[in-house]
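K.L.:
Have a look; sequence and predicted model below, questions after that.
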Amino acid sequence: MSGPILIWGAGAIGGTLGAAFIRAGHDVILVDNAADHVAAINERGLRIDGPIFQDTVKAKAFVPENLKGKFDRIFLCVKAHHTEAAAKALLPHVAENGYVVSAQNGLNETVISKVIGEHRVIGCFVNFGADYLAPGVVHYSGHGAVVVGELDGKKTKRIEQIYALMKEFEPKAILTENIWGYLWGKLIYGTLLFGTALTNDSIADVLANQRYRPILTKLALEVGAVANAKGVVPEAFDGFDPVAFAPTASTAETARSFDEMVIHNRRSTKSHSGIWRDLAIRKRKTEVDAQVGPVVEVGRSLGVPTPLAARVVELIHEIEAGTRQLDLVNLDLLADAEIGA
């Protein structure tokens, strides 16, 4: 593959990846819906702050309607609930033999496949810490798992190329034959993050809180049960071990995974999730309908009950609407939902 790498969505994930690719010597073009972000990048460059590296890189940036041309390599890095609209907008820019890498949260590969064709989609799992701070500024706060793989698990020339590219960003990047296992593993972990985002406490503090570990464990078990019903084997990453949240797991195994997740999150300067930031700082909708919502829907279709996941969706909606405050008491309400289920 040749030509520039197109990053569609130049916020936390896309901005961090794009800047790393530029620093590695690649030609990168950025696309973002935020006109002020695009203008700032074109005027001053894209600035990356944080403990991993600090730099300002030069790149061409466009709002979608001003982009021209077709591209072999496209990274889609928008919020999960914007995936379908973004996929439709980028479709005219996918080269004949080009592909889209879904560097997002959730099961967005299925959404993108419906728009551009499954053969043009590459699975991607990222768990590094990053936040959009201001127009032209992204904070890269901590290393995390980076995994790529073909949706059918095959080894292809293009996946080897993408893997080599991702290793330039994260030397510990993984090439997997089970990308769906990582995506479902992230859904289990991500649902826990939605649980922590019901509060104002940090990710590490909530996961370390012995009072709430039992209800968070049951929440994770629900998502794992849906994955199991689909025949997916979730993969471990960054201290999160799906085996520790299986029905057969011992109390010690579950406690160890919680402890390791706490250690991983305390290493990062990103104390709170992007979910919490959407709720508390940016005052905008989260990805709950595109991440936890599908778990509930798939569970319903497979006859797997998910009352806690459904209650998390309800509580997040209430916080988004301004009718509920961020507070640890919301986890007590989640526990009440479990009792009433």
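P.N.:
Thanks, I have it.

K.L.:
When you work out contacts or count neighbours from here on, use the C-alpha atoms and nothing else.
P.N.:
Will do.

K.L.:
quick one, strands of the stretch 1-150 of the chain?
P.N.:
Remark: strands assigned in the stretch 1-150 of the chain by DSSP state E, counting those that start in this stretch are 5-8, 28-31, 46-49, 55-57, 60-62, 71-76, 94-102, 121-126, 129-134, 137-142, 146-150.

K.L.:
before we go on, here's another structure to hold up against the first:
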Amino acid sequence: MEIAIAGAGAMGSRFGYMLQKAGNQVTFIDEWKEHIDKINRDGLLVETESSKEYCQIPAVFPTEAAGKFDLIILFTKAMQLEDMLQKINHLLYKDTAILCLANGLGNLEIIEKYSGDSAIYIGVTLWSSELEAAGHIRATGSGSIELQPINETSKERTLELLATLNLAGLNADLSEDVLLSIWKKAAFNSVLNTYCAILDCNVGEFGASPQAMILTEKVVAEFVQVAEKVGVPLTADSVLETVRNVFSPEESGHHYPSMHQDLAKGRKTEVDYLNGAVAKIGAKAGVNTPVNSLLTAIIHAQEDIKGL
């Protein structure tokens, strides 16, 4: 497949690396000049638990991207999604499939504004990655993908997409209710991203605290209440089980979530699309969300202190 990764940060770079290794032709589309220059000059440095290697993948700015891609995977931050779609709109053809695995609530509505006749697939992933520096990622642990076609134009295309992802070892499967999966992932991220950022720790360190599940349950309870109001059958047990499962080093215990990485590297976070999003939706639905509202305010205070 000819594949473009729109948003070649930590996760986009990991997916691009795995897809390229599986024999696909991958192009990175990003706006970080140092990152683009480093990848084009030296290749993407991928560090795993047992090795380091350079992977040669072309990287371009959105306005420089050209050609026709079979698949465009959107991996920007939620607050950058609309800007990216505006800049790569010239790449969206009827035969182009769009796959969005980005974090947060509300991404589909933005994509539908720009997708035209392109097929849309929405999903979630439990893969993790860390951007160590320009042109350098740390890819540890394993993961999976759940996805669902929103406007499936061809069953064959869906099967080809799944086969491509799975040949790259990305463990993809079809979801029967992707909206539920997105809410579940948003609740999961609103726990691990936010608490690890506030407490300055990785996933395993948070999980080792006797307070971890108490803090987790407070966030998840509000997500379940809001989800029920908007017709999403989210259960607390499903989220809590997923959170517990990633505490071990074999999963994502050594991982610093993206919100922690963003604050550490002086970047604004996605909190408004996680804890902040459920608080906003809850306010419209008449559900109080004091815990998620407070966590959102704390993260914004950290951003303010850092001048972000």
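P.N.:
Yep, it's here. Bear in mind that the values here come from a model prediction, so they are computed numbers and not experimental data.

K.L.:
Could you get me the TM-score between them?
P.N.:
Once superposed, chain against chain, the TM-score is 0.89 (TM-score structural alignment, normalised by the length of structure 2); 305 aligned residues with a Cα RMSD of 2.5 Å.

K.L.:
Can you tell me which of the strands of the stretch 1-150 of structure 1 is nearest to residue 219 of structure 1?
P.N.:
Nearest to residue 219 of structure 1, of all the strands of the stretch 1-150 of structure 1, is strand 121-126, at 21.4 Å by Cα to Cα.

K.L.:
Enumerate every residue touching the residue most central in space within structure 1.
P.N.:
Nearest to the mean C-alpha position of structure 1, counting by Cα atoms, centre = their mean, stands residue 105 at 2.6 Å. When contacts are counted by Cα atoms under 8 Å, 6 or more residues apart in numbering, residue 105 of structure 1 is found next to 79, 80, 125, 126, 183, 186, 187, 291.

K.L.:
now residue 165 of structure 1
P.N.:
Residues in contact with residue 165 of structure 1, defined by Cα under 8 Å, 6+ apart, are residue 21.

K.L.:
swap in residue 151 of structure 2?
P.N.:
Neighbours of residue 151 of structure 2 in contact, by Cα under 8 Å, 6+ apart: 119, 120, 121.

K.L.:
Which position in structure 2 pairs with residue 97 of structure 1?
P.N.:
Following TM-score structural alignment, the counterpart assigned to residue 97 of structure 1 within structure 2 is residue 95.

K.L.:
Counting by contacts, list what the strand or helix carrying residue 277 of structure 2 packs against.
P.N.:
Per DSSP states H and E, residue 277 of structure 2 falls inside helix 275-285. In terms of contacts (3 or more Cα pairs under 8 Å, 6 or more residues apart in numbering; DSSP states H and E), helix 275-285 of structure 2 is packed against helix 212-229, helix 290-305.

K.L.:
at 10 Å what do you get?
P.N.:
helix 178-199, helix 212-229, helix 290-305 (3 or more Cα pairs under 10 Å, 6 or more residues apart in numbering; DSSP states H and E).

K.L.:
Adding mean neighbour count and distance to residue 32 of structure 2 as columns, could you present these in JSON lines?
P.N.:
Shown next, in JSON lines, are those (neighbours: other Cα atoms under 10 Å; distance: least, Cα to Cα, whole Å):
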{"stretch": "helix 178-199", "mean neighbour count": "23", "distance to residue 32 of structure 2": "23"}
{"stretch": "helix 212-229", "mean neighbour count": "19", "distance to residue 32 of structure 2": "33"}
{"stretch": "helix 290-305", "mean neighbour count": "17", "distance to residue 32 of structure 2": "20"}
